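# this one's sequence-less:
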């Protein structure tokens, strides 16, 4: 008996999603509650579990299709086994459907499939595999259930021996020549993910609605680096998490937001909403891009509590298990572009928030201390804010408070 697999309830006000990736193929056996597909919503990827044990009989929609809550996306032969349920008709029909669905959007994926690779790859991972010329079957995935991510492919490409790559080039040459004649200019059209569409829409909304202005400062990271180097081993031993810089910045932001409450406020209609709590949104990397979970009541957390929360967010973002409610309701955002090498940027606020703090890379620069030119580890800070709500004086005061707390971390302990 066939059992329908339907799109589950995705959260308040979310009525549709995009089928991001099939995790199972027709003819494959599944267990009850085993993930069989990944849905992309406006904020996060959600896995669809099998409602019963059996064998995948049919995939009703293709990757990239938009589906509504409650819609049927697949059918399972309940109680069947892989050896008895998969018929040539089902397999052929699905193969044709998948080929038709994949051909317009993913023409470059054929070499990976022709090579006999049994690994199910998302479009972004396929592109990375082809771009870097690596064998996906030899890469250990770090995503959910061991699936490959784009970061896994890039890391494997960096460690791939160059001689081996050179030796493999002649064998691959005929395929490359057949697929792309010399001198041919290529283009590839890839449908935007729902997450990317939402990000684009919200960023443009912020620019159209808020009066965004950015103020800059720089901060000497010497004291924080010395404190981290001195206590990082004891910190990790006691708390089970690494001591990073974000804990210091979140604590400093909480203190500065208390002193300059307008940066933690928002505009609702013709009213300004001030808050006595701080819910800090922090950007973390996920396989499909950056996501922004929220540290609730950050003003009540210690540096260790903040680091534990961020570490948990990072692990679950990589595994794709963050919940929608964990990414709603932030009052202020901290974005660390420095981990990617950014020297300076003008971040865009996340409505209805009124401010976002941008952190950047640390590099030694010449500065003057006590009349002497010395080299110090410096970081540029950027605060983008909604000028409708926050005056320049308040913005500068807030950023200077962050700078003072980081350059003298004792302030975080004695609440100055």
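Everything's here; your move. This is a predicted model, so every value here is computed, not measured.
# When you work out contacts or count neighbours from here on, use the C-alpha atoms and nothing else.
Noted.
# check contacts around residue 201.
Not one residue lies near residue 201 by Cα atoms under 8 Å, 6 or more residues apart in numbering.
# need the helices for the stretch 151-300 of the chain, in chain order.
Ranges of helices within the stretch 151-300 of the chain are 162-179, 194-209, 222-239, 246-259, based on DSSP state H, counting those that start in this stretch.
# tell me what the last one is packed against?
In terms of contacts (3 or more Cα pairs under 8 Å, 6 or more residues apart in numbering; DSSP states H and E), helix 246-259 is packed against helix 303-319, helix 392-407, helix 410-414.
# alright, now check it against this:
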């Protein structure tokens, strides 16, 4: 029975497409998953693969004509089912003739008889020889994905939940696990091809199942008898499935390869072109080269004829074009730059303090005394959380220029952290406290002591009533206090009254820290360097995926006499939730 080839959905809101080129002609043999035609829409140019194996019986939508999604483009089936061409049944007696002549030419009779016998099980395996592996939903509003890499080949054993292929969407790159165990019998969506959510990607049969795509080896074996007999008439009926397909349409190209088949080398290239479907022209930018790849090559200035494709059948993929463009760019850059790498060698700076003995400054002496008093006067402990800064990273990136234009100060990451700390301390009052003899004083407001590195030493100016200030006000106050701390313009009231401390050790590239709590406070939070690194996160379906995220460590040192580890952990989780939510846009005053 003939099978209809319909126009699949080509993306959200895409309802129709234009047939730009048919890659096969009526009468041609088509393998399952082999590119059949090219379609162009207002969003994408792509190839449509054949969903089944057989002979192209009829083309219903000609080139340059439009078709709605779901419309029948062509029909594929057995040549005997072609109703539009009455001449098609005539080859059947021709195929039966060798069977009648079996006593005279047994070798020629067996060859055509075996070819249909091998083709018959192939469709059976593709239609019912296994269970379907479909493309699962990959997130809200994601309707399609691109197969970037198959991790298994046809014929491989696959375990349940074992990674089977990699799929890329506009939101996530992820692996698709096999839903069941068995043998991969058929791949329906090739690499670099798109598939709708719910589309069948592959089929997996029971252990020991024969792979479905055995028709391709049959075509490859068919050319083998061609060079063996010297007469051309004997090999001609041997590839029975391919011969009618090339003789049905009147164009002259099919006879030309057969005349060139007399030499041994051309005889091998002609059957390969019929079986694979123009894999050789892939290197010249036709055949397997999709419009997207051609467009990309034109944009990158890459000559397709110079590339050797890494895809199936020598197909040139996007990765081949990008690799060639990158190699050309590196070669051009290397040619432009003269050789001067020696200038990059860092020069060691020699401190003027080497070999000297100096008296401690007043600030340095007070700092050392306070640090020793704090370290030995309380039971200090440090707890750390790791925080994903993606939201504030993106918010700062898009707002920093407008923020500086309006407020006159730079928007750094520190105001986001101090704002989150001030909000969290309202809930976790045990950290916004101090010890007074045998009593604990829980302060009514959040006054943040900010560690500032100055030429005279460490200073702790105070950002008072921090819980009532926005991110914009935090940024302005931090800039003002830090500048006046370095210039010596702070009053005594502005360096006292702190109830909790924040130190930005990440400004110097520090990845981790264990800060000392300044007495009489009971807590200090360090904001370390924000570094992009690969982390394991949850994908849209709850699966584990690796993603590049800007991450930061937040160490909290606290007085264990009045703050328990569980209390400290709860405070850190609140700060973490506020940062990862990144809901600060309305506090920027833009």
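Looks like it arrived, so ask away. None of the values given here were measured: they were computed from a predicted structure.
# So after superposing, what's the score?
Here the superposed chains carry a TM-score of 0.54, computed using TM-score structural alignment, normalised by the length of the first structure; 233 aligned residues with a Cα RMSD of 2.2 Å.
# when you align them, which residue in the first structure goes with residue 419 of the second structure?
Alignment note (TM-score structural alignment): residue 419 of the second structure maps to residue 251 of the first structure.
# Repeat that for residue 75 of the second structure.
By TM-score structural alignment, residue 75 of the second structure lines up with nothing at all.
# Residue 501 of the second structure - that's part of a helix, no?
No - judged by DSSP: H, G, I helix; E, B strand; the rest coil, residue 501 of the second structure forms no part of a helix; its state is strand.
# Return the residues in contact with the residue mapped onto it from the first structure.
Per TM-score structural alignment, the equivalent position to residue 501 of the second structure in the first structure is residue 333. Neighbour list for residue 333 of the first structure: 280-283, 349-350, 353, 355-357 [criterion: Cα under 8 Å, 6+ apart].
# Residue 299 is in contact with the match of residue 419 of the second structure, correct?
Yes - counting by Cα atoms under 8 Å, residue 251 of the first structure does reach residue 299; the two are 7.1 Å apart.
# neighbour count winner among the two?
Neighbour tally, residue 251 of the first structure and residue 299, criterion other Cα atoms under 10 Å: the higher count belongs to residue 251, 24 against 21.
# Now do the contacts for the more buried one.
298-299, 302-303, 412 are the contacts of residue 251 of the first structure under Cα under 8 Å, 6+ apart.
# Could you single out the nearest of those to residue 238 of the first structure?
Nearest to residue 238 of the first structure out of these is residue 303 (Cα to Cα; 12.7 Å).
# Can you find the partner of that closest one in the second structure?
Alignment note (TM-score structural alignment): residue 303 of the first structure maps to residue 471 of the second structure.
# what separates that match from residue 221 of the second structure, distance-wise?
73 Å (Cα to Cα, to the nearest Å).
# Of those two, which one has the most company?
With neighbours defined as other Cα under 10 Å, residue 471 of the second structure and residue 221 compare such that residue 471 has more, 24 against 14.
# who touches the more buried one in this structure?
Contacts here follow Cα under 8 Å, 6+ apart; on that basis residue 471 of the second structure touches 415-416, 419, 584, 587-588.
# which of these also appear as contacts in the first structure?
Among the contacts of residue 471 of the second structure, the ones still in contact in the first structure (both residues aligned by TM-score structural alignment, their matches' Cα atoms under 8 Å) are 415-416, 419.
# TSV please, covering the residues you listed and showing distance to residue 490 of the second structure.
Output for those, formatted as TSV (distance: Cα to Cα, whole Å):
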residue	distance to residue 490 of the second structure
415	20
416	24
419	22
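# Looking at those, which is nearest residue 534 of the second structure?
Nearest to residue 534 of the second structure among those, with distances taken as Cα to Cα, is residue 416, at 23.0 Å.
# you'd agree that closest one is up against residue 579?
Yes - at 7.3 Å, residue 416 of the second structure and residue 579 qualify as touching, with contact defined as Cα under 8 Å.
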